[in-house]
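K.L.:
pasting the sequence and the predicted coordinates here, then a few questions.
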Amino acid sequence: MSPSQQPLVDLRSDTVTRPTPAMRAAMIAAELGDDVFGDDPTVNALQARIAAITGKQAALFMPSGTQSNFCGILAHCGRGDEYIVGQLAHTYRYEGGGAAVMGGVQPQPLVQDATGRMSLTDIAAAIKPDDPHFARTRLLCLENTWNGQLMPDDYLRAATDLARERGLATHLDGARLFNAAVASTAPGQDVLERVAQITGLFDSVSVCFSKGLGAPIGSALCGSHELIARARRIRKMAGGAMRQAGLLAAAALHALDHHVERLADDHALAERLAKGLSGIEGISVRSAATNIVFADVAGDRAPALLEHLQAQNILATGLIGLRFVTHLDVDAAGIDRTVAAVRAFFGQPEGLKDATGAASGPY
């Protein structure tokens, strides 16, 4: 079989997952209504379920995480307000500037360290005095996971405590919240209990169903009744109100029932990939946490490596460094093929010993 005829190994993102047969069956069987009128029972069930999981009063189903974050920021802030956010955070860098462009809400980006954390000193210094010269600082936005890395509880607690002491609301971009919870659940602890521990530190949280959980579409914003009422109006203005959305909500409900604990499998595959890559001269693993592996390629060979992988029917991205993301449509055989293809690109046969003298396989 030629390389191009091998099964596709798509490591670009966990957004590329396809609904499983069981999820498709749940979608077909979903009871439907009109969600704009509030009478789609499956959407209502999902909203009640995710609100309960996150420990919030209410939730609102959205087409995307970008819209969920957008509606959350605008529900917390008005025109002329600002939110404090990491300079490399998704809500600042990768959402088209929507809060500023369409909501008149100014971001105040701060430098993040290699683990995604802004310093508490920088956060405190960025909060503006109540003076007409300045935008009004209203909100602190954090992200967990960030580039696959966990935000420690002590940091989240200290940052949100600081925000509350200074009169700010707090929002969590929890696109991969369940990855964070699975990776940090204590022995004997329920994963959903762990989710609630994380989200309990925040006034609102955005949760994505279409990444590691494997639903085809959808995110939810969770918060107080008052915040969700404001967000519902904003969602309507943004064109995000859907009709028989229960088809999509059913997929998300199925994911919550069946795809949460299996995220540990994705984390194990990412670890397998990182271990395999670490024995290859010419590539260095920068970070490998939960289901995302970042690597740096010596010289300017990253574009050529991506082309080589694509020729082997293996996909990855190089937008912010070489990035590989594991998910439910990737298996151990695919990871091993990826390592072998990278090794071949650098002209290093399988079994070559790494710098420690240990054999480089198995992966």
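P.N.:
Right, received. Where do you want to start?
K.L.:
please make it C-alpha for all contacts and neighbour counts, starting now.
P.N.:
Noted.
K.L.:
and stretch 122-131, which residues are buried?
P.N.:
123, 127 (16 or more other Cα atoms under 10 Å).
K.L.:
endpoints of that stretch, how far apart?
P.N.:
Chord length of stretch 122-131, first to last residue, is 20 Å (Cα to Cα, to the nearest Å).
K.L.:
who touches it?
P.N.:
84, 108, 110, 134, 135, 136, 137, 162, 166 (Cα atoms under 8 Å, 6 or more residues apart in numbering).
K.L.:
just stretch 225-234 next, same as before
P.N.:
Residues contacting stretch 225-234 (Cα under 8 Å, 6+ apart): 57, 58, 59, 60, 71, 72, 74, 75, 76, 221, 222.
K.L.:
put this next to the first one:
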Amino acid sequence: MSPIRINLYSDTQTLPTPAMRKAMAEAPVGDEQRGEDPTVNRLCEVVAELTGKEAAVFLPSGTMCNEIAICVHCRPGDEIITDRTAHILNLEGGAPAALSGASIWPLEGSHGVFTAEQVQQGIRPESRHTPRSRLVCVEQTANLGGGTVWPLETIQSVAEVARTHQLALHMDGARLFNAVIAAGIEAKKYTAPFDSVWFDLSKGLGCPVGGVLAGSAAFIEEAWWWKQRLGGAMRQAGILAAAGLYALEHHIERLAEDHRNARRFAEYIAEIPGISVALETVETNIVFFDVTATGLSAVEISDKLKSYGVLIGATDKARLRAVTHLDISQTDIETAAKALREIC
């Protein structure tokens, strides 16, 4: 088996750059749990400013960001309205039910994006027999939707319905800055309607670990209780926070390169007989493609690609997902597409 040279499995596969490692090594640190780590404190200040919120908290993972937010917003028996493809429903181990006792009402959106009308229809009537609708969750970009960017107008209309019914709003902004770069809309405008929002440092921004959750000062104070309860309180975490500060200064604008590479890859493989890719859905750095017509399963193709030193994950029997990031060059994209052509 050839060593993996081109890793398109996810943008979580990024490695810290030498300059990022230098920033980490030189970071001033202290006791993060006691509020004494200057680098963590600075990261939280920067994130609060970027998202237009009062405060923020640094957490080990994006999943923890989502689940702490849900625990703050919801009580056992409450219901969360989100898309059927949402990360909190499909990829967090059933944590909303296990940790907060909340259930999820999935909407049938388009590529991960639902409408205000669908939210309106999904809100439960006041009745002792039904769950209480409590929270609306938007995922920006929509991962399983294909990296879809939520239009600002759709977010605002969804928020208006939620507010009318006194529902809280949470943004799973794992790839928020991919949306910012793709749409040319600043983060604050996307996050303005939300009570809580987080974004991932360890995806396209290229950090080795972490996410940052933001909201009101009262929300973050409550989030800290859950951070402690879930075992996420840290100590000299400035070493990690320094990577985040470096990424926010140096790695946001370069996301456009990932988007261009994803588009190139989609266009290359769309010409391969047996491969189907909806080019109009490739908006950011994620490319889903169907291989049913090749006569091979997605898993078989994924396995064969490894012998070429290429890693692309199968999401089911028919589809694979390729995700571009800062460790993937245009040459890598061309090489991966060539390997797919030879296999198919």
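P.N.:
Ah, there it is. These numbers come from a predicted model, not from an experiment.
K.L.:
next, the TM-score between them, please.
P.N.:
A TM-score of 0.94 describes the superposed chains when it is computed by TM-score structural alignment, normalised by the length of structure 2; 335 aligned residues with a Cα RMSD of 1.4 Å.
K.L.:
on that earlier part again, widest-spaced pair of the contacts of stretch 225-234 of structure 1?
P.N.:
Distances among the contacts of stretch 225-234 of structure 1 were taken as Cα to Cα; the most separated pair is 57 and 74, at 18.5 Å.
K.L.:
chain center to the helix or strand encompassing residue 161 of structure 2: distance?
P.N.:
According to DSSP states H and E, residue 161 of structure 2 maps onto helix 152-164. In terms of Cα atoms, centre = their mean, to the nearest Å, the centre of helix 152-164 of structure 2 is found 20 Å from the chain centre.
K.L.:
name the helices or strands packed onto it?
P.N.:
Helices and strands touching helix 152-164 of structure 2, by 3 or more Cα pairs under 8 Å, 6 or more residues apart in numbering; DSSP states H and E, are helix 116-122, strand 168-172, helix 187-191.
K.L.:
re the thing from before, any chance of a markdown table for the contacts of stretch 225-234 of structure 1, columns secondary structure and neighbour count?
P.N.:
Shown next, in a markdown table, are the contacts of stretch 225-234 of structure 1 (DSSP: H, G, I helix; E, B strand; the rest coil; neighbours: other Cα atoms under 10 Å):
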| residue | secondary structure | neighbour count |
| --- | --- | --- |
| 57 | coil | 17 |
| 58 | strand | 23 |
| 59 | strand | 30 |
| 60 | strand | 25 |
| 71 | helix | 31 |
| 72 | helix | 30 |
| 74 | helix | 25 |
| 75 | helix | 21 |
| 76 | helix | 22 |
| 221 | strand | 33 |
| 222 | strand | 33 |
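K.L.:
including distance to residue 93 of structure 1, could those go into CSV?
P.N.:
Formatted as CSV, the contacts of stretch 225-234 of structure 1 follow (distance: Cα to Cα, whole Å):
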residue, distance to residue 93 of structure 1
57, 29
58, 28
59, 25
60, 24
71, 16
72, 16
74, 17
75, 20
76, 19
221, 20
222, 22
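K.L.:
neighbours around residue 22 of structure 1, how many?
P.N.:
Residues lying near residue 22 of structure 1 (other Cα atoms under 10 Å) number 13.
K.L.:
what separation do you get for residue 338 of structure 2 and residue 214 of structure 2?
P.N.:
Relative to residue 214 of structure 2, residue 338 of structure 2 is positioned 43 Å away (Cα to Cα).
K.L.:
ok, the equivalent of residue 57 of structure 1 over in structure 2 - contacts?
P.N.:
Aligning on TM-score structural alignment places residue 57 of structure 1 opposite residue 54 in structure 2. Counting by Cα under 8 Å, 6+ apart, residue 54 of structure 2 touches 48, 214, 215, 216, 217.
K.L.:
recalculate using a threshold of 6 Å.
P.N.:
For residue 54 of structure 2, the contact set (Cα atoms under 6 Å, 6 or more residues apart in numbering) comprises 48, 216, 217.
K.L.:
ok, now how distant is the counterpart of the second one in structure 1 from residue 55 of structure 1?
P.N.:
If I follow you right, that is residue 216 of structure 2. Residue pairing (TM-score structural alignment): residue 216 of structure 2 is matched to residue 224 of structure 1. According to Cα to Cα, residue 224 of structure 1 and residue 55 of structure 1 sit 10 Å apart.
K.L.:
more neighbours, those two?
P.N.:
When neighbours are counted by other Cα under 10 Å, residue 224 of structure 1 and residue 55 differ, and residue 55 comes out ahead with 20 against 15.
K.L.:
can you get me a residue count around the closest residue to the more buried one other than its chain neighbours?
P.N.:
Spatial nearest neighbour of residue 55 of structure 1, excluding adjacent residues (Cα to Cα, 6 or more residues apart in numbering): residue 196 at 5.8 Å. Number of residues near residue 196 of structure 1 (other Cα under 10 Å) recorded here: 17.
K.L.:
which residue lines up with residue 196 of structure 1 in structure 2?
P.N.:
Counting by TM-score structural alignment, residue 196 of structure 1 lines up with residue 188 in structure 2.
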